[in-house]
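K.L.:
how does the following fold in three dimensions:
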Amino acid sequence: MRMTVIGTGYVGTVHAACMADIGHQVLGIDIDAERIASLSAGRAPIHESGLDELLARTVASGRLRFSTSLAEGAAFARTHFMCVGTPQRPDSKAADLRYVDAVVDGLAPHLRPGSLIVGKSTVPVGTAARLAERLAETAPDTEVAWNPEFLREGSAVQDTMRPERLVVGVTSRHAEAVLRAVYTRMILDGVPFFCTDPATAELVKVAANSFLATKISFINAMAEVCDTAGADASVLARAIGADSRIGPRFLEPGLGFGGSCFPKDIRAFAARAEEIGAGEAVVFLHEVDRINTRQRSRAVDRARRLLGGSFTGRRIAVLGAAFKPGSDDVRDSPALAVAAALHQQGAEVRVHDPQAVDNARAAHPELAYALDIDKACEDADLVLHLTNWPEYQDIDPAALAALVRSPVLLDARNSLDPRSWSAAGWAVHAPGRPRLSSTTPSKAKAAALTGGAS
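P.N.:
Predicted coordinates for the structure are as follows:
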């Protein structure tokens, strides 16, 4: 099939490359000429496992090419996937749909009869119906369907090629047939295919994200209780996760969620529910959001206490800048938010991340960055673990203890092995877990005992 993918950000680039890889002829479209040039050369604009190879292969095959022209896209195909961003509006918590509207308005004058616009962007319920009305005069033979994406950054290619489910919201058998043809390979492989109305399809995405966000905030709320009660939130999470009705996924107490999806999606969902008169049904989402945001300030407060009440003149190593491992995305990153707050309150902060340093530096140039872990931690008074990169699991705590000024670890992601760090001389702190201390002296204390310089 011929199709366009409009918007070559995270979702659009992955979708375009994957659709080309399964045999479709795909034209990716974006207004960013520099990005289009990079994509046309087979270079991905984002760090995503497997995407560079996939993009290079599909561009070389001729099945995937790129353009900045919506008119060219309308001439090329009748099926158009819309993958533009829907960020939070600057004046409210609602979704900003200006980019969605711009695509529809830009396509409308060029669309051929029988065209289908398929939204993949996360939007407020009712958006597809509103766009159909918008097109009624300018492109009356065009249909609007919705096909939400369920990609996880770090595994987006796999999630597209082998999704857990496909959801399409359509208003005609023709639109359903087109989308079944697009996803024939996945359907034949047994992927569940849910065909429903556009409003339900729109709600599936925000409902899924809201449920997962609620699970994360729930276990972080329990970690706050455990901190006060002297209980262990990690054991608590494993015990309740063993219940088949609950399950262990997303029950890791830590720094909370971030990124370009969960935070703005739950806010936009709550805002839209208010608009349509169902605000009371999702009032809990406001508390989910507050609990999540509070984890960042709690991490800063805990770091301050560990340093005796002040950050002034203290050096802090921050391990992680991306909002999650496997990505270079720093949008609404809890790790970077904590690092910036530490700097603002007087700490000397050095940040390490395996992939996101360039993006982090662009967002927060006031912070210092290190390209290797040892440099980030050299002479640190405190080490903060803020993103769950596998590289940090491989750290030798004994070797690192020799580099820092004081071997104190705040594992805000609650994922490092506390016993191995403690055995190597570290005082280990994590949300919702009892403190593990070591009797091994710090470098400064050891030097003082032996008469050497600290």
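K.L.:
every contact and neighbour count from this point should use C-alpha atoms.
P.N.:
OK.
K.L.:
is it true that Pro397 touches Ala424?
P.N.:
Yes: at 5.9 Å, Pro397 and Ala424 qualify as touching, with contact defined as CA atoms under 8 Å.
K.L.:
check which residues of the helix or strand that contains Leu39 are buried.
P.N.:
Under DSSP states H and E, the secondary-structure element containing Leu39 is helix 33-40. Residues of helix 33-40 classed as buried: 35-36, 39-40 (neighbour count, 16 or more other CA atoms under 10 Å).
K.L.:
and which of those is nearest Arg290?
P.N.:
Arg35 (35.8 Å; CA to CA).
K.L.:
against Cys195, how distant is the closest one?
P.N.:
Distance, Arg35 to Cys195, by CA to CA, to the nearest Å: 34 Å.
K.L.:
quick one: residues contacting Val206.
P.N.:
The contact partners of Val206, by CA atoms under 8 Å, 6 or more residues apart in numbering, come to 122, 265-266, 269.
K.L.:
state the number of residues packed around the nearest residue to Phe66 once chain neighbours are set aside.
P.N.:
Nearest residue to Phe66 in three dimensions, chain neighbours excluded: Gly28, at 4.5 Å (CA to CA, 6 or more residues apart in numbering). Number of residues near Gly28 (other CA atoms under 10 Å) recorded here: 28.
K.L.:
can I assume Gly28 sits in a strand?
P.N.:
Yes: under DSSP: H, G, I helix; E, B strand; the rest coil, Gly28 falls within a strand.
K.L.:
contacting residues around it?
P.N.:
Applying CA under 8 Å, 6+ apart to Gly28 gives the contacts 4-8, 12-13, 16, 64-67.
K.L.:
I'd like the structure of this one too, to check against the first:
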Amino acid sequence: MVEKQRLKISVLGTGYLGATHAACMAELGFDVIGLDVDQAKVDSLSAGRVPFYEPGLEEVLKRNLASGRLRFTTDYAEVSAFADVHFICVGTPQQATSNAADLTYVDAVVETLAPYLTRPTVVIGKSTVPVGTASRVMARLHGTAPAGQEVSVGWSPEFLREGFGVEDTLNPNRIVLGTSSERAEAVMREVSARQIAAGIPFLVTDLQTAELVKVSANAFLATKISFINAMAEVCEAAGADVIQLAAALSHDDRIGGKFLGPGLGFGGGCLPKDIRAFMARADELGVEPALSFLREVDAINQRRRARTIDIARGLIGGNFAGRTVGVLGAAFKPNSDDIRDSPALDVAATISSLGAKVMVYDPEALENARAAHPDLTFAHSMLEAVRDADVVLLLTEWAEFRDADPDELAKVVSQTKIVDGRNALDPEHWRGHGWIYRALGRP
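P.N.:
Just a heads-up that it's a prediction; the model follows:
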């Protein structure tokens, strides 16, 4: 009996999503080719170097390059000749002049790939896009690709958490596919066979619903984060403790405790731009009032940054001019070097603009932070960052900062004052070691 040949996969775009998806598809045993228009990125990945920080990804990359199952190119002709299924994994950032998503990279991939699709094939989008994009992509491919209607299209949004990208790709909590094509569904079931066999739900919807699943999930998570941060504002005014409040709420299984951590709020390359793009698309569809609440979700999130600055300013007498501020954290979250819309860097830059000498340290994001904010000063260790500080701000909850020894920090700071922007520390422990401790939403 002749063994059925395994699918050959292409991944179009090798940023965070694409590089992770390509390496993990090879890890699952598929032959994979990743494409990017950036030759430097292709060269880096081909050499086994991941151009961003993601725990475990470099090991997976190197292992599959060595096995021969994974390679990278800039050549669309090579990709189209090789692959049975193409995954679109390019970025969809916020437009520079509006809240809407910028689909330049999605459109560029479709326009460039289409002329090479001369045989029946499957194209699956994974990029986060406004609802209606997949139908437009399908129409464009059917109208311009030589294979025409033989190009089957689906949309299968990703649900990766930065810092857990490898695990979330190999073992997702669900797989969603939007399609009207039996061929696209069959191919995705083959790609996902190991996960399906492990009991991971495989949900098939129409194209529009699949697109909405991703943005709806992000809108819900953003709303939950901003809800508890709104309660933090109330707690501060009322003298209550938002941590105790969140703990009590979490015991209600209708609410749960995940994403109920009060603090500096969300950032990164997904939640902020996705909720704004969702609002913009709702406006285009004539249902803007349905998502008007997301404006306040966004506003609450931004207010937490200003409140953190106010607390720090109050601790040092009401004026940052001439003061030294130690900032722990630059990435928008731990286990990542992503600084896109980072609350930590936003706070640091604002305090610097108010006249303080700001010293920033992050275990992984220093290079990116320095490129984005050359006006700030960066340290190479936690102790260096807080040396002579009048106030310390913990703004990204890396384990290194959560586990910091208050006595060691006390030896180098000017004043033992700390603002815990992530509610990551034990207040009684730090106060017991002589620190003045403040946090968002706590007495």
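K.L.:
what's the TM-score once they're superposed?
P.N.:
Once superposed, chain against chain, the TM-score is 0.97 (TM-score structural alignment, normalised by the length of the second structure); 434 aligned residues with a CA RMSD of 0.8 Å.
K.L.:
that older thread, will you turn the contacts of Val206 of the first structure into a markdown table that also has distance to Arg180 of the first structure and neighbour count?
P.N.:
Shown next, in a markdown table, are those (distance: CA to CA, whole Å; neighbours: other CA atoms under 10 Å):
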| residue | distance to Arg180 of the first structure | neighbour count |
| --- | --- | --- |
| Thr122 | 21 | 27 |
| Asp265 | 27 | 26 |
| Ile266 | 30 | 26 |
| Phe269 | 28 | 25 |
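K.L.:
of those residues, which are still contacts in the second structure?
P.N.:
For the contacts of Val206 of the first structure, the subset whose aligned partners also touch in the second structure (both residues aligned by TM-score structural alignment, their matches' CA atoms under 8 Å) is 122, 265-266, 269.
K.L.:
and those, which two are furthest apart?
P.N.:
Of all pairs drawn from these, the widest gap by CA to CA lies between Thr122 and Ile266 and measures 10.8 Å.
K.L.:
does Leu17 of the second structure touch Cys89 like I think?
P.N.:
Yes: the criterion here is CA under 8 Å, and Leu17 of the second structure meets it with Cys89 at 6.1 Å.
K.L.:
who has more neighbours, these two?
P.N.:
Using other CA under 10 Å as the criterion, Leu17 of the second structure and Cys89 rank with Cys89 on top: 30 against 22.
K.L.:
so what corresponds to the more buried one in the first structure?
P.N.:
Residue pairing (TM-score structural alignment): Cys89 of the second structure is matched to Cys83 of the first structure.
K.L.:
how about the contacts of Gly28 of the first structure, which pair is most distant?
P.N.:
Using CA to CA, the two most remote members of these are Gly7 and Leu64, lying 14.2 Å apart.
K.L.:
tell me the counterpart of His385 of the first structure in the second structure.
P.N.:
Match for His385 of the first structure (TM-score structural alignment): Leu394.
K.L.:
residues near that match, how many?
P.N.:
By the measure other CA under 10 Å, the count of residues near Leu394 of the second structure is 24.
K.L.:
correct me, but it touches Ala331?
P.N.:
No: contact status for Leu394 of the second structure versus Ala331: not in contact, 11.7 Å apart, counting by CA under 8 Å.
K.L.:
before we move on, the earlier item: helices - which of the kept ones among the contacts of Val206 of the first structure land there?
P.N.:
Mapping these onto helices (DSSP state H) picks out 265-266, 269.
K.L.:
map Arg162 of the first structure onto the second structure.
P.N.:
So, by TM-score structural alignment, Arg162 of the first structure is matched to Asn171.
K.L.:
residues in contact with that match?
P.N.:
Residues in contact with Asn171 of the second structure, defined by CA under 8 Å, 6+ apart, are 195, 200.
K.L.:
equivalent analysis for Val37 of the second structure, please.
P.N.:
Counting by CA under 8 Å, 6+ apart, Val37 of the second structure has contacts 13, 74.
K.L.:
now with 10 Å?
P.N.:
Contacts for Val37 of the second structure were tallied using CA atoms under 10 Å, 6 or more residues apart in numbering; they are 12-14, 73-76, 109.
K.L.:
returning to what we had before: which position in the second structure pairs with the residue nearest to Phe66 of the first structure?
P.N.:
If you follow Gly28 of the first structure across to the second structure using TM-score structural alignment, you land on Gly34.
K.L.:
equivalent analysis for Thr312 of the first structure, please.
P.N.:
Using TM-score structural alignment to pair residues, one finds that Thr312 of the first structure aligns to Ala321 in the second structure.
K.L.:
can you give me the neighbour number for that match?
P.N.:
Applying other CA under 10 Å, we find 14 other residues in the vicinity of Ala321 of the second structure.
K.L.:
what do you get for Glu408 of the second structure?
P.N.:
By other CA under 10 Å, the residues close to Glu408 of the second structure number 10.
K.L.:
can you tell me what it aligns to in the first structure?
P.N.:
Counting by TM-score structural alignment, the partner of Glu408 of the second structure is Ala399.
K.L.:
and its match, what helix or strand is that in?
P.N.:
Assigned by DSSP H and E, Ala399 of the first structure belongs to helix 397-401.
K.L.:
neighbouring contacts of that helix?
P.N.:
By CA under 10 Å, 6+ apart, helix 397-401 of the first structure touches 373-374, 377-380, 407-408, 417, 420-426, 441-443.
K.L.:
from those, list just the buried residues.
P.N.:
373-374, 377-380, 407-408, 421-426, 442-443.
K.L.:
and stretch 243-261 of the first structure, which stretch of the second structure?
P.N.:
Using TM-score structural alignment, the residues of the second structure aligned to stretch 243-261 of the first structure are 252-270.
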